[in-house]
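Asks: Based on what follows, work out the 3D shape:
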Amino acid sequence: MEIKIYQVDAFANHVFGGNPAAIIPLERWLPDDLMQKIAAENNLSETAYIIKEIDKYLIRWFTPAVEVDLCGHATLAAAHVIFSHEGFEDNLISFYSPRSGVLEVERENDGLLTLDFPKDTIRQIEISKEIAAGFSIAPIEMWKGGSDYIFVYEKEEQILEMEVDLFELAKVDTRGFIITAPGEAVDFVSRWFGPRVGVDEDPVTGSAHTSLTPLWAEKLNKDKLTAVQQSKRSGKLSCKIVGERVKISGNAVTYMIGSISI
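Replies: Here you go, the predicted model:
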């Protein structure tokens, strides 16, 4: 059996930037264990599987270790594949995730792709030394979202210089950890770590910005924000609060088109 596969750099306008994702179009779902094995073999932070229906695309996301509820960069990458390689002519794609519901991606006039995702519900909690034990610098605030813990810091420099103990992070029962601070050239910066789900550090995490955008929108008293996720590859995002939704915009570029032999 031959299966088509694309590899796309999301939240980037050039290859070797942003966050790479594998996108695999299917006619029907493969067995779950096989989809997980393919994701592990790809060894990218996310592999997304999509199925075209009459009025929408079904989508599921797998890290090398588990299936996850939501992934921004792989959804952006999937939209790029559909727009650029799968013959889709409209400017709005409707995805449906069994775990996260309806997700839309719009192609803007300037070439940006804009995700329309549900806004995360976040709450401030008491700082826990045990939960924050994996980070070399103590946060000034601690928040909890639907999937991740969020640690707030005073300066961008602290985010860049942070030393991380992945063994300690893996002890905590959570999808991931976000560290964030005000940015020097953008509204806020962040990094994301998820060793428990097989992703030590993600280069650019779209879904994390469903938590970060409402947090910084309230702190900065603005509904349109610019962001950079700091990593070796890095990525820039434009974020906007629209009611109970978050719109997250970025570019994507194709790195590879190939096939899987099973």
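Asks: Every contact and neighbour count from this point should use C-alpha atoms.
Replies: OK.
Asks: got the contact list for the nearest residue to G17 once chain neighbours are set aside?
Replies: Spatial nearest neighbour of G17, chain neighbours left out: R233 (4.8 Å); criterion: C-alpha to C-alpha, 6 or more residues apart in numbering. For R233, the contacting residues are F16, G17, G18, N19, P203, by C-alpha atoms under 8 Å, 6 or more residues apart in numbering.
Asks: Second input sequence below; structure requested for side-by-side comparison:
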Amino acid sequence: MKPIYVADAFTSEPFRGNPAAVCLCGKPEDERWMQQVAAEINLPETAFLVPIEDGYDLRWFTPESEVDLGGHATLAAAYTLWHTGRLRSDQTARFITKSGVLTVDYNGVDGWMTMDYPEEVPLPANAPEALIQGLGLIPRYTGKYRQDYMVEVDSEQTVRSLKPDRQQLAAAGGRGIIVTAKAAADAPYDFVSRAFFPKAGIFEAAVSGVAHCALAPYWTRRLRKPELTGYQASKRGGIVKVAVNGSRVLLSGQAKMMLQGTLEV
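Replies: The predicted model follows:
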């Protein structure tokens, strides 16, 4: 039997942000078993933690596959360690992952936590026709990083009102499409975004930490501000504070514990 938790990440309110499961394992588990658990739980990501000498081994699985870099599930994992007393609030959560060492610090003010992640700078790219058709618009700017496209559109309202075509976006190539715009003038945040991953089993991510690894350097340069606040305008919605630190990005968010239980397999 293994302790398992569900937390909403990048929010302080229940039923908002992005839900993730966190499974605490006493030893490394078989990949097939982890994939089956993630499919059974059927949340956007399930994090599997194994204690090791210098922190925790961390792996992420969607209901469909393992991913090399997870965002909101890392925040949920660190929050779980502090919430359950496995780490003191003054201890850094240190994770060994397929994307290197990732750390999370508890800020001690209103439950904010800060993740140290690799920067992803989107490079200018041509928008595939399937992407244009899938979004139903011509982007103001198109960039690409890793396997994802990032496009800027003309306004926050355009981001919020998008009704993309899943089949067309899936045909655009790559893994995901991040759509973003400068926030409205009276908004309490600097930029908005939505993130679509038609090939990963979750069409629209409620809040994507990994997407903000690219959004942070892009908007830092565009707006010329060292620290920014982003709002992911999905149905659930969530806030991510960002700051670029050399070749790293600091992503800050809150979390809310929703469920605690035992996995009996």
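Asks: After superposing, what score do the chains get?
Replies: TM-score of the superposed chains, computed with TM-score structural alignment, normalised by the length of the first structure, equals 0.96; 260 aligned residues with a C-alpha RMSD of 1.2 Å.
Asks: one step back: now which residue in the second structure aligns to the residue nearest to G17 of the first structure?
Replies: In the second structure, R233 of the first structure lines up with R236, judged by TM-score structural alignment.
Asks: the helices in the stretch 51-200 of the first structure, which residues?
Replies: 72-85, 156-161, 166-169 (DSSP state H, counting those that start in this stretch).
Asks: Quickly compare those helices and say which is most buried.
Replies: Neighbour counts (mean count of other C-alpha atoms under 10 Å) averaged over each of these peak at helix 72-85, with a mean of 24.
Asks: what's next to that one, contact-wise?
Replies: With C-alpha under 8 Å, 6+ apart, helix 72-85 of the first structure has contacts from 6, 8-11, 19-23, 46-48, 50, 61, 88-89, 93, 105, 113-115, 204-207, 250, 252-254.
Asks: try 7 Å this time
Replies: 8, 10-11, 19, 21, 23, 46, 48, 88-89, 105, 113, 115, 205-207, 252 (C-alpha atoms under 7 Å, 6 or more residues apart in numbering).
Asks: Filter those residues down to the buried ones, ChimeraX style.
Replies: Only the buried entries of the contacts of helix 72-85 of the first structure go into this ChimeraX selection, using 16 or more other C-alpha atoms under 10 Å:
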select :8,10,11,19,21,23,46,48,105,113,115,205,206,207,252
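Asks: What about the contacts of helix 72-85 of the first structure, which are in strands?
Replies: Of the contacts of helix 72-85 of the first structure, the ones assigned to strands by DSSP state E are V8, A10, N19, A21, I23, E46, A48, V105, L113, L115, A252.
Asks: ok, of those residues, which one's closest to V197 of the first structure?
Replies: Of all these, V197 of the first structure sits closest to E46, with 10.6 Å by C-alpha to C-alpha.
Asks: Share the number of residues neighbouring the residue nearest to that closest one when sequence neighbours are not counted, please.
Replies: Using C-alpha to C-alpha, 6+ apart and skipping the chain neighbours, the partner closest in space to E46 of the first structure is T63 (4.6 Å). Counted with other C-alpha atoms under 10 Å, residues neighbouring T63 of the first structure total 24.
Asks: can you check I257 of the first structure too?
Replies: A count of neighbours around I257 of the first structure, defined by other C-alpha under 10 Å, yields 14.
Asks: ok, it touching V8?
Replies: No: counting by C-alpha atoms under 7 Å, I257 of the first structure does not reach V8; the two are 8.9 Å apart.
Asks: Go ahead and report the secondary structure state at K219 of the first structure.
Replies: With DSSP: H, G, I helix; E, B strand; the rest coil as the basis, the three-state label of K219 of the first structure is helix.
Asks: Quick one: map it onto the second structure.
Replies: Applying TM-score structural alignment, one finds that K219 of the first structure aligns to R222 in the second structure.
Asks: how much space between its match and A211 of the second structure?
Replies: Computed as C-alpha to C-alpha, to the nearest Å, the R222 of the second structure to A211 of the second structure distance reads 17 Å.
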